[in-house]
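>>> just need the structure, nothing else, for what follows:
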Amino acid sequence: MPKHSRHPPESDDAVNLELALEWLSRLVTGYLRVRLEHSEEFLPPPLEFYSEDSPIELFIKSQDPTREEFAAVMIALAPHLRPGFFNKILGKLLPEGGELPEFGGVTGADQRSILPTGETAQYILAGHDVRKRIEVQRFFTSDHWFAKKRILWLEPVRPGEPVMSGRLCIDPELVEWVTLGTVGRPRFSAEFPAQAIETELEWEDLVLHPETLRQIREIENWINHNRTLIEEWGMGRKLQHGYRALFHGPPGTGKTLTATLLGKYTCRDVFRVDLSRVISKYIGETEKNLALLFEKAEFKEWILFFDEADALFGKRTDVRDAHDRYANQEVSYLLQRIEQYRGLVILATNQRNHLDPAFARRFQAIIHFPMPRPEERYRIWCNAFPPQVEISQEIDWRQIAARYELSGAGIMNVIHYCVLEVLADKTRRLEPKRLEQAILREYVKEGKVV
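This next block holds a predicted model:
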């Protein structure tokens, strides 16, 4: 659709945004002259860009919108780039003032200039032609790619009011991307109750049972090859697009770290969902919170990690009252949204038997993270201490690993305590007595008996 001429400096993406706004201004002015002055038929101007790699043109290349679809996106984007954009155009066309109800538009709580509505897009692109107005209205149906990709939508209106009178809303992330060239991670909030998790560790630092690791590699294979399977091999008609996995096992056995490493090695952001912020005592609020979360995550290829999932996925109760009925509805709704999600969803729980058995069929993988065996604990002990710490020759890691049953996280707690102690007393040497004191300390904390 766009044409090109000379190249400005690479960082000057604002040049292309200016050209896009100028194109929209000429388009809107030309169409409005036809509507208001009954002038000759208007021929839309060509869209010209200076460079081929600015965010606004990459959007066009990736989505391949029609001219009218791109115009609708620009109509929504214009007030974010140039406040008063539509006021200026109408001021020129109506120099003596007056209203133009057909143009639509609203004002915001803190914004006095015109904010476009669906009616604005209809009037600009279709005028009073009912057939063309219906074509524009289709842009805002649930099966249009605007809605499926959460790019453009209409703000809900009061019951009985025309649907197209809703304010035209554009994805804030798209605004951020076309203006700044990047999109920051969403902040943890009530609207997005999830937090990005990262790690500096590598796969080599994660010690798992061989069977557990084999199943994790299966998930990694899905992440790396699912697009080929669904799109190129045509299996999208037969297979669900997303992947759901259940991690279960005692605390500290590597469930969270595994999810984080899967994201790190497949270049996916991993978000841990805070179920305490999702679940609400108010009827309907839990579903609303979940809807906001999944709408934000859709098409991002994020990995969603629900820790302590039994808080919401516990065994469904018999319906004795309205509270039980709504609790079961919440679970059913979350299952539905998880099955619709096209990315990877991981649920983690310490006790698999706390989950409703009926949920098992919903998962492609159910992976057990057992307590590490002596040989696995030995590997953790051997590789965990920094080289600055001198290990006493009296310490036998095989004996320590065989004698003390600790999870990986428990061992790391012991090591953390020991290295701080040797730093504090400036010895830089770990003796058996100090190690055993640290292990006893961890046992007491976990409620175990040596």
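
>>> use CA for all of it now, contacts and neighbours both
Fine.

>>> what segments of the stretch 1-150 of the chain are helices?
14-37, 55-63, 67-81, 85-93, 118-126, 130-137, 145-148 (DSSP state H, counting those that start in this stretch).

>>> any idea how far the spatially most central residue of the chain lies from I380?
The centroid of the chain falls nearest to A297 when counting by C-alpha atoms, centre = their mean (2.8 Å). Per C-alpha to C-alpha, to the nearest Å, A297 is found 35 Å from I380.

>>> how about D310?
Distance, D310 to I380, using C-alpha to C-alpha: 29 Å.

>>> isn't F192 up against L293?
Yes. Contact criterion C-alpha atoms under 8 Å: F192 and L293 qualify, at 5.5 Å.

>>> so for the two, which residue has more residues nearby?
Neighbour comparison, F192 and L293: the larger count goes to F192, with 22 against 19 (by other C-alpha atoms under 10 Å).

>>> tell me the SS of that one?
Classification of F192 using DSSP: H, G, I helix; E, B strand; the rest coil returns coil.

>>> quick one more, to check against the first:
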Amino acid sequence: MDGRNTFYRMVSKAHDNAQFVQLEMDWLQQILKARSAINAKPDTANQDLLHIPPPELDNLESPYSDLIKKHRLGPEDRFLLILAAVPHIRPQLLDMFMSRNQLTQQIYTEFGGKKAKSHNGFIPTGETILFILAGNDLKKRFQYQNLLDGTGTLFKEGILKLSDVETDESFLSGTLAISREILDLITTGRIQKPSFNNDFPAQRLHTALDWEDLVLPEDTRIELKELEIWLKHKDFLLNEWGMGKVLSPGYKALFFGPPGTGKTLTAALLGKKMGLDVYRIDLSRLVSKYIGETEKNLGKIFDRAEKQNWILFFDEADAIFGKRTSVNDAHDKYANQEVSYLLQRIEEYDGLVILATNLKGNLDEAFMRRFQSSIFFPMPQAEERLQLWKNGFPERAQLEPKVNLMSLASSYDLSGGSIINVIQHSLLMALEHDDKIIRMEDITEGVRKEFQKVGRTI
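Predicted structure coming up:
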């Protein structure tokens, strides 16, 4: 029943949004018609089109109208917002800009805009915005160009952006883009969680485990508490106490230690406890042999993450932060550029960033000062391994009498991840037995397989 109620609430939000978005699009269409009429008669006074009143909000409740009220958006911002959304909602509304100059057989230069790759629609650019609002009036053009300098609410909050252009091109050639989260909000009324794909090369972490299932030394737990406290009180620290003037906006932590010691699980549990999404980025997979692709891939992640309060967990950090030698060739040069780009985005990110590595010694020491915390995840000791063995087997599973968990814990120095692998192996083998009893020989075989992975023998 709860699922059905949730569905109907989503439908209701989408319906409320549709009513208000239609009013906003009608308002945009009035502005476009007015610009078209003025353009057809060059001697017509170039009136300020934003004097055409936008729809009233007082009696309208929807996620879209709530967004406008929350950020106190005036006519200029509302115009930018609906213009950015239209290609995704009703692209034919901009077909008027697809007309071609009879002399050049190209879209009129003053219209700006670009043709979409996947459909025939028109994508507005900064130039399109200034054409609509200013036409040929140079004074108005300079006035409204201030809307695109990045200091406005929509740009500071990551709701809109102008795409990057080549260094020798006008920045107004950048396309006006709306964030996927806001587009979801003003259409369906609900922000969709991004899934791993080429446009978002990060995977959301989630776990059914709780903090009680995480076996760590007390020293490590104490250090992790600082991260939890920062997540809980960061807004008070930066805003109420004014430390935002002194401190960088986010928090950077390094998790280091052998594989299987709980680094990834800890990140997932932090998110679970604090009610935040955690996204894992494997840097060893993200680094590309093609120049510029690594920055592009990282940029997609940070662009989506900004203002979302996600925890970003970068695994295999030494793939990009490994020790560097002097610049001897083009490959070294671009590798350093990748590092610089990632450091810049991490410094600017306002949430928690965790970098994980198996060996701290693999990281360049120059990067270490950038971390507010450096937390060691050691191999578990015998007492901790015993707890892992006890926690790992399901309550309903039956162990044969000669299985001695204390002996296993003291005899085999396995990580928590390896112990889980051994337990899984023994459980699968038990399912093949008629009595479903877990046998010591299967556990021993599982241990042998884990040792073999790292070149060890029992």
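
>>> any chance of the helices of the stretch 1-150 of the first structure in CSV, with distance to F271 of the first structure and mean neighbour count too?
As requested, the helices of the stretch 1-150 of the first structure are exported to CSV (distance: least, C-alpha to C-alpha, whole Å; neighbours: other C-alpha atoms under 10 Å):
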stretch, distance to F271 of the first structure, mean neighbour count
helix 14-37, 32, 18
helix 55-63, 25, 16
helix 67-81, 29, 20
helix 85-93, 38, 16
helix 118-126, 34, 25
helix 130-137, 35, 15
helix 145-148, 22, 16
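
>>> distance to L261 of the first structure added to the ones you listed, as TSV?
TSV is the format used below for the helices of the stretch 1-150 of the first structure (distance: least, C-alpha to C-alpha, whole Å):
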stretch	distance to L261 of the first structure
helix 14-37	37
helix 55-63	29
helix 67-81	37
helix 85-93	47
helix 118-126	44
helix 130-137	44
helix 145-148	29
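
>>> and those: which comes nearest E102 of the first structure?
Of all the helices of the stretch 1-150 of the first structure, helix 118-126 sits nearest to E102 of the first structure, with 6.5 Å by C-alpha to C-alpha.

>>> circling back to that earlier point, ok, which of the helices of the stretch 1-150 of the first structure comes nearest A409 of the first structure?
Nearest of the helices of the stretch 1-150 of the first structure to A409 of the first structure, taken as C-alpha to C-alpha: helix 145-148 at 41.2 Å.

>>> which other helices and strands contact that closest one?
strand 152-154 (3 or more C-alpha pairs under 8 Å, 6 or more residues apart in numbering; DSSP states H and E).

>>> what's the matching residue for E405 of the first structure over in the second structure?
Alignment note (TM-score structural alignment): E405 of the first structure maps to D413 of the second structure.

>>> wait, doesn't its match sit right on A382?
Yes. The criterion here is C-alpha under 8 Å, and D413 of the second structure meets it with A382 at 7.5 Å.

>>> between these two, which contacts overlap?
Counting by C-alpha atoms under 8 Å, 6 or more residues apart in numbering, no residue touches both D413 of the second structure and A382.

>>> please pull up the equivalent of R304 of the second structure in the first structure.
In the first structure, R304 of the second structure lines up with K296, judged by TM-score structural alignment.

>>> and for A84 of the second structure?
In the first structure, the residue matched to A84 of the second structure (TM-score structural alignment) is A76.

>>> residues contacting its match?
Residues in contact with A76 of the first structure (C-alpha under 8 Å, 6+ apart) are P116, L152, L168, C169, I170.

>>> go with 10 Å
Applying C-alpha atoms under 10 Å, 6 or more residues apart in numbering to A76 of the first structure gives the contacts 70, 115-118, 120-121, 152-153, 167-171, 175.

>>> from those, which two are the most distant?
Pairwise distances among the contacts of A76 of the first structure were taken by C-alpha to C-alpha; the largest, 19.4 Å, belongs to T120 and V175.

>>> how about the helices in the stretch 351-450 of the first structure?
374-384, 397-403, 408-424, 432-446.

>>> can you lay out those helices as CSV showing distance to A109 of the first structure?
Putting those into CSV (distance: least, C-alpha to C-alpha, whole Å) gives the following:
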stretch, distance to A109 of the first structure
helix 374-384, 56
helix 397-403, 64
helix 408-424, 50
helix 432-446, 54
